[in-house]
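Student: Provided below are the primary sequence and the corresponding predicted coordinates.
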Amino acid sequence: MRRHTMQSYMRAAQAGEELQDENGESRPDQEGLNPDGEEALAAEDAEAAAEQSQVEARIKAEVEELRLRSAAEMDNFKKRLNREHQEQMRYAAEKVLSDLLPTLDNLDLALQYGSKHEACKDMLQGVAMTRKLLLEAVTKHGLTPLGEEGEEFSPEVHEAVGFEARPDLAPGVVARVLQRGYKLGDRLLRPAKVMINQ
């Protein structure tokens, strides 16, 4: 209100009119106008402009920070989707390969027990070739067998089902593989069931 009144006084003074104060009373032309009042008015305008520019700068900084944060979140979202897609593609065959494990187990058993009979010798060659072809096919998809006699026992890939004494092997190693384990990439599908040498 004060600023508006000061501006009215200044315009009236320039036009040579008689000035009126807030109560409507007349004031002499130059008496009510004060050079300090003009400076105060200019100072207030400068202060208001400075305050407004600070507010604008703060709003711009907040908007820029929000834009950068949104861009970073979007980038992280894209990376996560890409990672999940790669993971899904890598392990897409897990269910099918898991279903093939009993077939490989039966072929292993046929080779193990059929080798004791001389009459099965020719048939065992066919079984061995079938097992080899099947194992090559699943290996192309990342499946690798686990568990060999004489290897160091590891609870990460072996499941101990008992102990066995074999003097030809060091203590604590796999003495016999009862059921082969399998791994798909870095993921363990099934641990190998083994006997540990005492």
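Tutor: Nice, I can see it. Residues are numbered from 1 along each chain as shown.
Student: contacts and neighbour counts: CA atoms only from here.
Tutor: Will do.
Student: tally of neighbours for residue 49?
Tutor: Residues lying near residue 49 (other Cα atoms under 10 Å) number 12.
Student: how near is it to residue 81?
Tutor: According to Cα to Cα, to the nearest Å, residue 49 stands 48 Å off from residue 81.
Student: tell me the helices in this protein, going along the chain?
Tutor: Taking DSSP state H, the helices of the chain run over residues 2-15, 35-90, 94-114, 121-139.
Student: next up, a second structure to put side by side with the first:
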Amino acid sequence: MDLLRNIRYNAVTKCLHATASNQEPQQMTDKKAPTTYQTMTEDQQKKQTQHDINQSSVSAEALEPNQQTESKSKATEQINNVEQQLQQTIVDLEQKIADQQKELQDSKIRNLADIKNIQERYSREAATTKAYAHQYFAKDILDIVDALDQAEQSLDGKQKEGIQLITEMLQKAFQKHHIETIDPTGENYDHHFHEAMAMQPSETVADNHVIQVVQKGYRIKDRLLRAARVIVAKNPK
């Protein structure tokens, strides 16, 4: 601050001396009255110069706080702008994270649902495989059962009793494995489980009903092993 005042003092002094020098010839030519500064003594001139310097310093010092305030305001505004940008960036990132978390949660739920469906399908397939695993073996035995039925009809006495005993044992084994006999005598013809071998009129059996079973049918639960071969009544209207 002292250096600044000295510089300003020297500048003002030079300016005043220059003004005085320029005015002396003019006084001699025009014979005008001397200026107030020229009539001052050397001490008064120094005091006036110092006063002018002080006034300049006061003016400069008065401007400095305004400049500082303006700079501070600009800095504060810049800081506020940066804070707003950072805050918006944080909000955007939080929203992005929330969206990604929701997407991951939805994906997790879908994956769990898919896994559950696969497990349920596998369980059903395993149960079905277990339930019908012996169907091919059962089909091979049906021919033996047919032979035993024919032998039972043609034999009598103890031989017939022996055949009947074997047949009963086979029927119990069939029941254990859910193998059912299809014997639709007198029932309405059903093409899902019956195979019509012939059509003939009947006075005792209603139209489209089974008159006679030529060969019994078999099924495992709801799956057909062999259709029953039947003769169906076809009465003229």
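Tutor: That came through, no problem. For clarity, every value in this text was computed on a predicted model and none was experimentally measured.
Student: on that earlier part again, make CSV from the helices of structure 1 and add distance to residue 198 of structure 1 to it.
Tutor: Converted to CSV, these look like this (distance: least, Cα to Cα, whole Å):
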stretch, distance to residue 198 of structure 1
helix 2-15, 100
helix 35-90, 39
helix 94-114, 24
helix 121-139, 31
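Student: between those helices, which gets nearest to residue 195 of structure 1?
Tutor: With Cα to Cα as the criterion, residue 195 of structure 1 lies closest to helix 94-114 of the helices of structure 1, at 16.3 Å.
Student: List the buried residues for that closest one?
Tutor: For helix 94-114 of structure 1, the neighbour count (16 or more other Cα atoms under 10 Å) marks 94, 97-98, 101, 104-105, 107-108, 110-111, 114 as buried.
Student: tell me the angle it makes with helix 35-90.
Tutor: Angle, helix 94-114 of structure 1 to helix 35-90, by axes from the mean of the first three to the mean of the last three Cα atoms, to 10 degrees: 30 degrees.
Student: Run through the neighbouring helices and strands of helix 94-114 of structure 1.
Tutor: For helix 94-114 of structure 1, the packing partners by 3 or more Cα pairs under 8 Å, 6 or more residues apart in numbering; DSSP states H and E come out as helix 121-139.
Student: how about residue 128 of structure 1, what's its partner in structure 2?
Tutor: Counting by TM-score structural alignment, residue 128 of structure 1 lines up with residue 164 in structure 2.
Student: coming back round to it: so which of the helices of structure 1 comes closest to residue 197 of structure 1?
Tutor: helix 94-114 (20.2 Å).
Student: can you tell which of the helices of structure 1 is closest to residue 186 of structure 1?
Tutor: Among the helices of structure 1, helix 35-90 comes nearest to residue 186 of structure 1, with 10.1 Å by Cα to Cα.
Student: how big is the angle separating that closest one from helix 2-15?
Tutor: For helix 35-90 of structure 1 against helix 2-15, the angle by the same axes, to 10 degrees is 130 degrees.
Student: Against residue 159 of structure 1, how distant is the aligned partner of residue 148 of structure 2 in structure 1?
Tutor: Under the alignment (TM-score structural alignment), residue 148 of structure 2 pairs with residue 107 in structure 1. Distance, residue 107 of structure 1 to residue 159 of structure 1, using Cα to Cα: 21 Å.
Student: Since that was my last question, I'll sign off now.
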